[in-house]
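Chemist: turn this into a structure:
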Amino acid sequence: MSSKRSQSADLAQAGLAARRVAVDILESVTDRGRRLEDVLESALNAGAASALIAKDRALVRAIVGTALRRKGQITDALGRLMKSRPPAKAHRLDHILAVGAAQILFMDVPDHAAVSLAVTQAVAEPRLRPFKNLVNGVLRNLGRQRDAILSGQDAERLNTPDWLWQRWEKAYGPENARRFAAMHALEPSLDITVRSDPGGWAERLGAAVLPTGSLRLIPSGPIDRLDGFAEGAWWVQDAAAALPARLLGDIAGKRVADLCAAPGGKTAQLAAAGANVTAVDISAARLKRVEENLARLGLGAEIVAADLTDWTPEAPFDAILLDAPCSATGTVRRHPDLPWRRSGTEIESLAALQAEMLRQALSWLKPGGEIVYCTCSLEPEEGEAQVARALQEMPGLERRPIEAGEIGGLADLVTADGDLRTLPCHLSSAEARLSGLDGFFAARLRRP
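Modeler: This next block holds a predicted model:
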């Protein structure tokens, strides 16, 4: 009996630790504006959290992801059950309630466990202790009223901040804005780019081969433990992000620049295609990861840490891939924190930076050389408008239209102007989690 009690206590303690880490992460992201990808691993490897087993670490990721993807619904649901918000000094209560609500509304976690652990967290913090009954009452009521609340919500609209929804309605129409939001509510699949033999690796990994050549699967367990990772047979890369590098065509033996190269998926593609690659990025820390990935893959590239606005290559390039810094609104599927950390006010300054970078990059091309300009943004100012401006500014610069055959025959990804425009709702599948793409724009330009 004592052994069973001890085991039960250990499980409860691990469950509490997982919820505490989830609360800490949400606080860092939503209150301090830190990026989820920067916070997640450091939080899981610090203090008591470092002792969590793989199952509990996965639970932390699931809770945080759900709380952010469904943030609007959770806020609305809790607001219906609370007469007033807690005082500012008890701001962590918002995150404790959000963690509890995410489990009760959207996860396969017993309601009583979610409620009990949330109350325990409140009791453990002196400032929050007076609100333990509030936590208990609100979350219990949430469990009782779950179905009624969810059926009365406009999920897509609630889970998309106003600034983003209004932009997407204007650029793509209300129906597409709703389709984007529906995809963002789902945890995305894992896409990988293989060095060779996609069919063979698809069979080994239980993956599907997409029309574009990427492999897609729903992983179980850590990515670095999947077959082929250690031997460098493949790397993680969204299927949309893998398309721009392919638009440069046969680059074997050519001198090619990958500008704004981190995290390095495109650098790996270019190197694997036989190019002599110069990978440039402003972040030395992120370039360190690029080097590590290239080493694992057995690929090489010249690595340069530099600000593109204050850098000049020693000689012009045959081809350039410029993945310009952007608002990254096309990556919400994989970065659910992004809409809540931004307001859209940065897009104007980013567009000015993109224009400067594209102007500079075009000057680094040999005559007749080609550049693929791309951004992982859904905002026209960061895509179509940049190319229109460049074509107007540089006499003789011409667009080389993209053909559907270059991207797996997916004609709906090619715009009327011949550019690439992928949307979160593209590449639909019978299984929802195997659907979707990151939102990308890419255009291919040839210098006179």
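Chemist: switch to C-alpha atoms for all contacts and neighbour counts from now on
Modeler: Noted.
Chemist: OK, contacts around the nearest residue to Ile347 once chain neighbours are set aside?
Modeler: Of all residues not flanking Ile347 in the chain, Ser327 sits nearest, at 6.2 Å (Cα to Cα, 6 or more residues apart in numbering). Listed by Cα atoms under 8 Å, 6 or more residues apart in numbering, the contact partners of Ser327 are Gly344, Glu346, Ile347, Leu350, Cys376, Ser377.
Chemist: also Arg444?
Modeler: For Arg444, the contact set (Cα under 8 Å, 6+ apart) comprises Leu247, Leu248, Glu370, Ile371, Val372, Tyr373, Arg399, Arg400, Pro401, Ile402, Asp419.
Chemist: looking at the residues you listed, state which has the most neighbours.
Modeler: Neighbour counts for these peak at Ile371, which has 28 neighbours (criterion: other Cα atoms under 10 Å).
Chemist: one more, for comparison:
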Amino acid sequence: MTRRRPIRNLGSGPGWRRRRAEAPLTAHAKVRESAAFVLERTLDSRAPASTFLDGALERCDPRDHGLLRELVLGTLRWLRFIDHVLVSASGRPLSRIQRALLAPLRIAVYQLFFLDRVPAHAAVNEAVEQAAGRTHAGGASFVNGVLRRIARSPRRDAWPVEEGDPAVRLGILHSHPDLLVERWLRTYGEKRTIAILTANNRPKPLHLLAFRERGGRAPLAEQLIDDDVGVEPSVLAPHCLTVRWGNPLFSEAYRRGAFYVQDEASQLAAIVPPPAPRERVLDVAAAPGGKTFALLADQPDAYCVATDLSLERLHTMRRNSARLALAPLLCAADGAALPFRDGFDRVVVDLPCSGTGTLRKHPELKWRISAAEIDRLAEQAGSLVRGAADCVRPGGLLVVVTCSIEPEENEDVVSAFLESRSDFDLRDLSADLRRPAADHVEASGLWRLLPAEGHDGFTVQTLQRAAG
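Modeler: This is a model prediction of the structure:
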């Protein structure tokens, strides 16, 4: 057995590095290596974190899946605060820290501050071992010194932010870019902004969509208990269960197609306002199917046509529909030039957007958003609204949905559309919704749910076409 040496006895010659490289990695060290790989690739690209995380999970022991997800997504959520601590503890700007050391350092700092399942000394030692495999002994010694300094006070209040600008201070403390903090302070005020920032940094619970035609939530909860999955009814969405323990994706109920995994806010947004029996619904940009499935969960006799431009995403929706034993009509079509005309009672269009309501699920997005990107997406969204409008029958509804909380991607898009279409007007939602959904009506035709402890953020705008 190879004796484990303390870091102070590290040698600097190549022989030491060869001996360390030959030592087998522990299971936890393998998880850290995978997490570092996913973190680096995500930050170096525009691809979703899931692009790299899903592949890493396939190569990982299923017992370590939870830890791997936590290390990657938690580090991405807290990236800016973590970097603030690293700069303070090292006395160096990030640009002067060796690039190969950043991922091990960031992951270790996340563990020290936010995870208690691994003792601090173990988190430090594992990061040092990881650094030693990536660089010279001097780099490993640097990691050791920085992390031991941080490990003495792994509390957020021990690393104060000396910044006079309120937006910058909040951005560092809550690990968000200045752009978003400034925008939300202007739009929502300080109290609501802090609530959004806090919610975005919490792990996202798993929500399940149950189907009314199959008995709804109660029988599904009983089925899941048999598979050691604990759930409870969600507060907002009427067909939603929140998972409290266990993995429902390994359950017999999942294999039977008894539920669909969908955030509570997304479920509720799909049925604002509630669908009527036997409605003819066109779901634009529908894949992978969440809005259609939520509508069918609420009104199983609705006739749903789902369109999407991506054949790959439609194929995913077809697989999801088959597992759930649902049969919406799927159609490949460009939302800006749909092959239908005014035959639908309700047209739901899911606009391309920045996704600022889903940052807890996709934390990498907040480090990529720019004002120019928001403007580009808003312009693209306008063409989809115009294309979808002609499919609404006289007297029917045009429901515009985003997972963004930015006015430019929501109210501004619809306002521009209404200026060009006198046959549409905002529909008053006050008579359509009951509490708690009704509590989130902000103005005529405007429903918005901001990110909170248990759910994502969504915006829905409902327009009605003139009857004559």
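Chemist: and of the contacts of Arg444 of structure 1, the nearest to His91 of structure 1?
Modeler: Nearest to His91 of structure 1 among the contacts of Arg444 of structure 1: Tyr373, at 42.9 Å, using Cα to Cα.
Chemist: surely that closest one meets Leu321?
Modeler: Yes: Tyr373 of structure 1 lies in contact with Leu321 (Cα atoms under 8 Å); the separation is 6.2 Å.
Chemist: just give me the residue right at the centre of structure 2.
Modeler: Lys361 (2.0 Å; Cα atoms, centre = their mean).
Chemist: how close does stretch 122-131 of structure 2 sit to structure 1?
Modeler: By mean Cα distance after the TM-score superposition for structure 1, the fitted stretch 122-131 of structure 2 averages 1.4 Å away from its aligned residues in structure 1.
Chemist: in structure 1, which residues correspond to that stretch?
Modeler: Mapped onto structure 1 using TM-score structural alignment, stretch 122-131 of structure 2 spans residues 113-122.
Chemist: just checking, next helix/strand downstream of the longest helix along structure 1?
Modeler: Across structure 1, the longest stretch assigned as helix under DSSP state H is helix 2-32. Later in the chain than helix 2-32 of structure 1, the nearest helix or strand by DSSP states H and E is helix 36-44.
Chemist: onto which residues of structure 2 does that next one map?
Modeler: Per the alignment by TM-score structural alignment, helix 36-44 of structure 1 matches residues 49-57 in structure 2.
Chemist: so which residues of the stretch 251-400 of structure 2 form helices?
Modeler: When secondary structure is read from DSSP state H, counting those that start in this stretch, the stretch 251-400 of structure 2 shows helices at 252-255, 264-270, 290-298, 311-324, 371-389.
Chemist: just to revisit the earlier point, quick one: map the residue nearest to the centre of structure 2 onto structure 1.
Modeler: So, by TM-score structural alignment, Lys361 of structure 2 is matched to Arg334.
Chemist: same check, this time on Arg323 of structure 2
Modeler: Counting by TM-score structural alignment, the partner of Arg323 of structure 2 is Arg296.
Chemist: check whether that match really touches Gly232, as I assumed.
Modeler: Yes: between Arg296 of structure 1 and Gly232 there is a contact at 5.3 Å, judged by Cα under 8 Å.
Chemist: so who does the nearest residue to Val39 of structure 1 once chain neighbours are set aside touch?
Modeler: Leaving aside its chain neighbours, Val39 of structure 1 sits nearest to Ile25 (6.5 Å; criterion: Cα to Cα, 6+ apart). Shown in contact with Ile25 of structure 1 (Cα under 8 Å, 6+ apart): Leu36, Val39, Leu40, Ala43, Val64.
Chemist: now the aligned partner of Ile25 of structure 1 in structure 2: how far from Val347 of structure 2?
Modeler: Aligning on TM-score structural alignment places Ile25 of structure 1 opposite Val38 in structure 2. Val38 of structure 2 sits 38 Å away from Val347 of structure 2, going by Cα to Cα, to the nearest Å.
Chemist: and if you look at Ser95 of structure 2?
Modeler: 50 Å.
Chemist: more neighbours: which of those two?
Modeler: Val347 (30 against 8).
Chemist: list the contacts for that one?
Modeler: Val281, Leu282, Asp283, Val284, Ala388, Ala389, Cys391, Val392, Leu397, Leu398, Val399.
Chemist: and the gap between it and Ala381 of structure 2?
Modeler: Distance, Val347 of structure 2 to Ala381 of structure 2, by Cα to Cα: 15 Å.
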